[in-house]
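K.L.:
Structure for this input, please:
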Amino acid sequence: MKNILITGSSGNLGSAIVKSGKFQNILTPSHKEMDIANKDSVRNFFQNNDFETVIHCAAIVRVGNSEEEITKAINTNVIGTSNLVNEVLKKESEQGKKIRFIHISTDGVYSRAEGNYSENSPTIPMNPYGWTKLAAESSVRLLKNFCIIRTSFFNPDKLNFSEVPEDVYTSKMNVSDLVDAIKILFESDFVGTINVGNKKISNYNLYKKYIRDLKPVKLDDIKDSLPFELPRDSSMDVSLWEKLKHEKGLHNL
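P.N.:
The predicted structure follows:
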């Protein structure tokens, strides 16, 4: 049976993948069993486990501007990904076969200037998190059988706000839909970078489906109270993803 290594299996996306039951024969090491920021820990796990696919979800997402937070993000998002890639390359050389590597990236690698970003749009992140994820992508491209998924998602069960900007736009998707998308790309032979998400929608129109009595506000009225800078338009051109879905006969995802 072909095994799948899932990093970050206790996080929002990783746990959703595990709970979905859509992936069989999964390996879900705890931080103690494999600390991706520690190359010896990664090497030890790789040497003692066999798998044909890596779904790399582990990441520090909420990154502030303090030196401590940025260092932690670099260790996990950049160095951690590099450690995984290095061990995949070694394992491929030893086994004589390619390992599928699915890397979860972010819409935050784009410039956040105009929206509707294609996979070929300039990548000029507006915050430390985006920069660390962009650096991680560079490591992943050293592999032959990789799929970089640029995306943004939300969990309907964890929405705990009462107001949201109506003039901010996104391509965010429900985490359950993202799990389905990952399954499709896992089963495909797609190699490269792909934007995965919904078509452009305002945050208000997206979340009002899930939150009763949600209040629409203007970004300018609340931006000073936000803990981080919120781009007005982080929507992506998802035509490549739509094309792939169409080819698979999946029109409702």
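K.L.:
Only C-alpha atoms from now on, for both contacts and neighbour counts.
P.N.:
Fine.
K.L.:
gap between Phe45 and Tyr169?
P.N.:
Distance, Phe45 to Tyr169, using CA to CA, to the nearest Å: 41 Å.
K.L.:
who's more crowded, these two?
P.N.:
Shown here are Phe45 and Tyr169; by other CA atoms under 10 Å, Tyr169 has more neighbours (23 against 17).
K.L.:
Leaving out chain neighbours, which residue sits closest to that one?
P.N.:
Excluding the flanking residues, the one nearest Tyr169 by CA to CA, 6 or more residues apart in numbering is Ser202, at 4.2 Å.
K.L.:
what's the distance between that neighbour and Asp107?
P.N.:
Relative to Asp107, Ser202 is positioned 15 Å away (criterion: CA to CA).
K.L.:
The two: which is more packed in?
P.N.:
Under the criterion of other CA under 10 Å, the comparison of Ser202 against Asp107 puts Asp107 first, with 28 against 19.
K.L.:
That one is in contact with Met236, isn't it?
P.N.:
Yes: with contact defined as CA atoms under 8 Å, Asp107 reaches Met236; the gap is 7.5 Å.
K.L.:
how about the strands in the protein?
P.N.:
Secondary structure of the chain (DSSP state E): strands at 4-7, 26-27, 53-56, 100-104, 146-150, 153-154, 163-165, 169-170, 173-174, 192-195, 201-202, 215-217.
K.L.:
Now distance to Ile79 too, for the ones you listed, in CSV please.
P.N.:
Formatted as CSV, the strands of the chain follow (distance: least, CA to CA, whole Å):
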stretch, distance to Ile79
strand 4-7, 14
strand 26-27, 21
strand 53-56, 13
strand 100-104, 14
strand 146-150, 17
strand 153-154, 24
strand 163-165, 35
strand 169-170, 29
strand 173-174, 28
strand 192-195, 20
strand 201-202, 34
strand 215-217, 39
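K.L.:
Before we compare anything, build this one as well:
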Amino acid sequence: MVMKLLITGITSLPGYKTVIEGIEKNHEIVGIYHEKIPDLKIKLIKADLTNKMLTQDIIIKEKPDAIIHIAGMGDVDNCEVEKEKCFNSNYLSTLNIVKVSNAFNIHMIYLSTDYVFDGQKGNYKENETPNPINYYGLTKLLGESSVKTLTNYAIVRTSTIYGIGIGRSNFAMYLINKLKNGEEIKAVVDQFTSPTNTTLLAKALIEIAEKRLIGVFHVGGERLSRYEFAVKLAEKMGFDTDLIRKTYINEMKWKAKRPIDSSLNFDNTKKFIDINFYETENALNILKSEYYSLKVEKDN
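P.N.:
As a prediction, the model looks like this:
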């Protein structure tokens, strides 16, 4: 069934990829962007989602079957410094969408984060109690709380998003750009997440919309340290793994605290989602294919 999907944050990597996946599934896509105009052949609307009336007017006019809310401030360190901007971007905009979604019973899908957890245990299930240790995680949790006031919602927590495309730099592209030039990099060995291929995340988001799934879902990859992920990526791409140096979380000059182990458990999500979003081998194969496809396009 063809759906009308309103997707926010389409100039981010996950937003862009979700639009592409929606187009490939023949859905009607309306994309919301804030500043830079994206190169996408869909209906584009420029909007500041912290503006309550503007946000509600857009949604009422477009009448989407579902809203996939990806927009937000994702730089963890900047969130610690620019707290008001982070609050408005991650919570206030979400609240504005929630209010109109509730009034018109629109299925709202909210992209959240593993950083709602404190990282004391790892392998977190959807029903475990969040306890964020940085401001970014707090604002995303506030967003979750507002979304949970709806009856027709899905919260998708993910982790360390990476991939080929647009948006701000991500760890995988940083690694590729350094290692292909023979430059050494440092990667933390004692912080664990569930690195997530953005193409697979996008497929999961569209599938959740199509199936109108309700509840909280974890989507991501296998539990890995940044060092382990860097080595696996280097091996897959044929780069020299000796260029990857170990470092530790207490040596990093981050402004915001990071959870030691915010890895996610996917047992529940696997019951509902058909795609293999969780195996690192599959995810890195997709990354490699997309990287060389893009390289060929640029070379031509």
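K.L.:
Can you give me the TM-score here?
P.N.:
In this superposition the chains share a TM-score of 0.86, using TM-score structural alignment, normalised by the length of structure 1; 243 aligned residues with a CA RMSD of 2.3 Å.
K.L.:
Leaving aside the residues adjacent along the chain, what's closest to Thr76 of structure 1?
P.N.:
Ala37 (5.3 Å).
K.L.:
Quick check: the gap between the aligned partner of that neighbour in structure 2 and Ile20 of structure 2.
P.N.:
In structure 2, Ala37 of structure 1 lines up with Thr50, judged by TM-score structural alignment. When distance is defined by CA to CA, Thr50 of structure 2 is 25 Å away from Ile20 of structure 2.
K.L.:
Give me the nearest residue to the corresponding residue of structure 2 for Lys72 of structure 1, chain neighbours excluded.
P.N.:
Counting by TM-score structural alignment, Lys72 of structure 1 corresponds to Lys85 in structure 2. Excluding the flanking residues, the one nearest Lys85 of structure 2 by CA to CA, 6+ apart is Cys79, at 7.6 Å.
K.L.:
Hmm, Met73 and the one you found touching each other?
P.N.:
Yes: Cys79 of structure 2 is within contact range of Met73, at 7.1 Å (criterion: CA under 8 Å).
K.L.:
Neighbour count for the two, which is higher?
P.N.:
Ranked by neighbour count (other CA under 10 Å), Cys79 of structure 2 and Met73 place Cys79 first, with 23 against 20.
K.L.:
check contacts around the more buried one.
P.N.:
By CA atoms under 8 Å, 6 or more residues apart in numbering, the contact set of Cys79 of structure 2 is Met73, Lys85, Cys86, Tyr135, Tyr136.
K.L.:
Overlap in contacts, Cys79 and Met73 of structure 2.
P.N.:
Contact criterion CA under 8 Å, 6+ apart; residues shared by Cys79 of structure 2 and Met73: Cys86.
K.L.:
ok, now which ones touch Glu119 of structure 1?
P.N.:
By CA under 8 Å, 6+ apart, the neighbours of Glu119 of structure 1 are Thr193, Ile194, Asn195, Asp237.
K.L.:
ok, now which ones touch the most centrally placed residue in structure 1?
P.N.:
The residue lying closest to the centre of structure 1 (CA atoms, centre = their mean) is Ile104, at 3.1 Å. Ile104 of structure 1 sits next to Ile55, His56, Cys57, Ile148, Ile149, Arg150, Thr151 when contact means CA under 8 Å, 6+ apart.
K.L.:
now for it: what does it line up with in structure 2?
P.N.:
Per TM-score structural alignment, Ile104 of structure 1 is aligned with Leu111.
K.L.:
what's the distance between its match and Gly9 of structure 2?
P.N.:
As judged by CA to CA, Leu111 of structure 2 and Gly9 of structure 2 stand 11 Å apart.
K.L.:
what's the neighbour count on Ser171 of structure 1?
P.N.:
If we define neighbours as other CA under 10 Å, then Ser171 of structure 1 has 26 of them.
K.L.:
wait, it sits on Gly197?
P.N.:
Yes: Ser171 of structure 1 lies in contact with Gly197 (CA under 8 Å); the separation is 5.2 Å.
K.L.:
between these two, what contacts are shared?
P.N.:
Among the neighbours of Ser171 of structure 1, those also in contact with Gly197 (CA under 8 Å, 6+ apart) are Thr151, Ser152, Met236.
K.L.:
can you pick the most crowded of those residues?
P.N.:
Met236 (28 neighbours).
K.L.:
Now distance to Ile32 of structure 2 too, for the contacts of Cys79 of structure 2, in JSON lines please.
P.N.:
Listed next are the contacts of Cys79 of structure 2 as JSON lines, based on distance: CA to CA, whole Å:
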{"residue": "Met73", "distance to Ile32 of structure 2": "15"}
{"residue": "Lys85", "distance to Ile32 of structure 2": "18"}
{"residue": "Cys86", "distance to Ile32 of structure 2": "18"}
{"residue": "Tyr135", "distance to Ile32 of structure 2": "25"}
{"residue": "Tyr136", "distance to Ile32 of structure 2": "22"}
